[in-house]
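Chemist: Below are the sequence and a predicted model for it; my questions follow.
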Amino acid sequence: MIFLGYAYRFVSNFVFLALVYFSLNFLDKYPQRAVVAVLVLVYAAMHAASALRSFYFFQRIERLEIEARRLAKVAAEGPSTAAAAAASRKQIVAEVSGLRHAGEIKAYIDLLFLALVILLCIAKIVTN
């Protein structure tokens, strides 16, 4: 399911890149092409800022994972009910860690395609 999520993110970003490419190539007049390129640049910049902000969020989640692992080790040394709770916490931490990693990979995919879109828009603005 994780790989399906990666594939969906890749395909949707590729479709967006193709849409931008074809829309900029079909416009004959430079002012129209420049306006569309600037609007796409604004959208891409906002989306890139959001993706970069998510890395800050993922960093905070990683800190929480480390703290939860430390607490699970302390709780595992106690009585048997605490050991069962610690095992449950370890499983939850492992799942959260996997989801965080998948989110980071998806953010990297987004940033890759947004960088390509930005380069394409700048090239269309600069060239006549």
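Modeler: Nice, I can see it.
Chemist: CA atoms for contacts and neighbours, from now on please.
Modeler: Will do.
Chemist: in the protein, which spans are helices?
Modeler: Taking DSSP state H, the helices of the chain run over residues 2-26, 30-76, 80-126.
Chemist: mind putting the ones you listed in JSON lines, mean neighbour count included?
Modeler: Output for the helices of the chain, formatted as JSON lines (neighbours: other Cα atoms under 10 Å):
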{"stretch": "helix 2-26", "mean neighbour count": "14"}
{"stretch": "helix 30-76", "mean neighbour count": "15"}
{"stretch": "helix 80-126", "mean neighbour count": "16"}
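Chemist: With adjacent residues omitted, what lies nearest to the residue nearest the centre of the chain?
Modeler: For the chain, Ala107 is the residue whose C-alpha lies nearest the centre (Cα atoms, centre = their mean; 1.5 Å). Excluding its sequence neighbours, the residue lying closest to Ala107 (Cα to Cα, 6 or more residues apart in numbering) is Ala51, at 5.7 Å.
Chemist: and the one you found, what does it touch?
Modeler: The neighbourhood of Ala51, defined by Cα atoms under 8 Å, 6 or more residues apart in numbering, consists of Ala107, Asp110, Leu111.
Chemist: ok, second structure coming up, stack it against the first:
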Amino acid sequence: MKFLGYLYRFLSNFVFLALVYYSLNLIEKYPQRVMLAVMILIYAGMHSASALRSFYFFQRIERLEGEARRLAAIAAEGPNATASRKQIVGDVADLRHAGEMKAYIDLLFLALVILLCIAKIVTN
């Protein structure tokens, strides 16, 4: 399921990139193309700021994982409790890593969209 999530994120971002490329190449008049490129830049900027903000969130989750591991080692309540806590912490670590990878994929395609828009604004 994790790889399907990556594939979906990759394909949806690729379709967005293709639509941006096609729409910017379809418009012949320069002022209209610049207006569309600026609107796409605003959207991509807001979306990339959100993706960058998620890295701060993931960093906090990583700190909580370390703290949970430390507390689980201190509170020795039995082998079953320790194993279940380790499983929960491991699952959270896997989810955090998957979220980070998806944010990296988003940032890659948003950077490509931003470069494409800037190139269409600069070229006449």
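Modeler: Looks like it came in fine. Model, not experiment: these values are computed from the prediction.
Chemist: what's the TM-score for these two chains?
Modeler: Comparison of the two superposed chains (TM-score structural alignment, normalised by the length of the second structure) gives a TM-score of 0.98, and 124 aligned residues with a Cα RMSD of 0.8 Å.
Chemist: any idea what the residue nearest to the centre of the first structure aligns with in the second structure?
Modeler: Under the alignment (TM-score structural alignment), Ala107 of the first structure pairs with Ala103 of the second structure.
Chemist: next one: Ile125 of the first structure
Modeler: Using TM-score structural alignment, Ile125 of the first structure pairs with Ile121 in the second structure.
Chemist: And its match, how far from Ala73 of the second structure?
Modeler: 57 Å (Cα to Cα, to the nearest Å).
Chemist: what does Gly66 of the second structure give?
Modeler: Counting by Cα to Cα, the gap from Gly66 of the second structure to Ala73 of the second structure is 11 Å.
Chemist: do Asp91 of the second structure as well
Modeler: According to Cα to Cα, Asp91 of the second structure and Ala73 of the second structure sit 17 Å apart.
Chemist: list the contacts for the residue nearest to the centre of the first structure?
Modeler: Per Cα under 8 Å, 6+ apart, neighbours of Ala107 of the first structure: Ala51, Leu52, Ser54, Phe55.
Chemist: pretty sure the last one contacts Glu104?
Modeler: The one in question is Phe55 of the first structure. Yes: judged on Cα atoms under 8 Å, Phe55 of the first structure makes contact with Glu104 at a distance of 7.0 Å.
Chemist: can you tell me what part of the first structure stretch 30-43 of the second structure aligns to?
Modeler: Against the first structure, stretch 30-43 of the second structure falls on residues 30-43 (TM-score structural alignment).
Chemist: Mean distance of the matching stretch to its aligned residues in the second structure, please.
Modeler: With mean Cα distance after the TM-score superposition for the first structure, stretch 30-43 of the first structure departs from the second structure by a mean of 0.1 Å once superposed.
Chemist: From Ala86 of the first structure, how far out is Arg70 of the first structure?
Modeler: In terms of Cα to Cα, Arg70 of the first structure sits 10 Å off from Ala86 of the first structure.
Chemist: scratch that, Ser97 of the first structure is what I was asking about
Modeler: With Cα to Cα as the criterion, Ser97 of the first structure and Ala86 of the first structure are 16 Å apart.
Chemist: Tyr108 of the first structure too?
Modeler: 33 Å.
Chemist: Could you find the counterpart of Glu62 of the first structure in the second structure?
Modeler: By TM-score structural alignment, Glu62 of the first structure lines up with Glu62.
Chemist: now swap in Val11 of the first structure and tell me
Modeler: Per TM-score structural alignment, Val11 of the first structure is aligned with Leu11.
Chemist: contacts for stretch 82-92 of the second structure?
Modeler: Glu65, Ala68, Arg69, Ala72, Ala73, Ala76.
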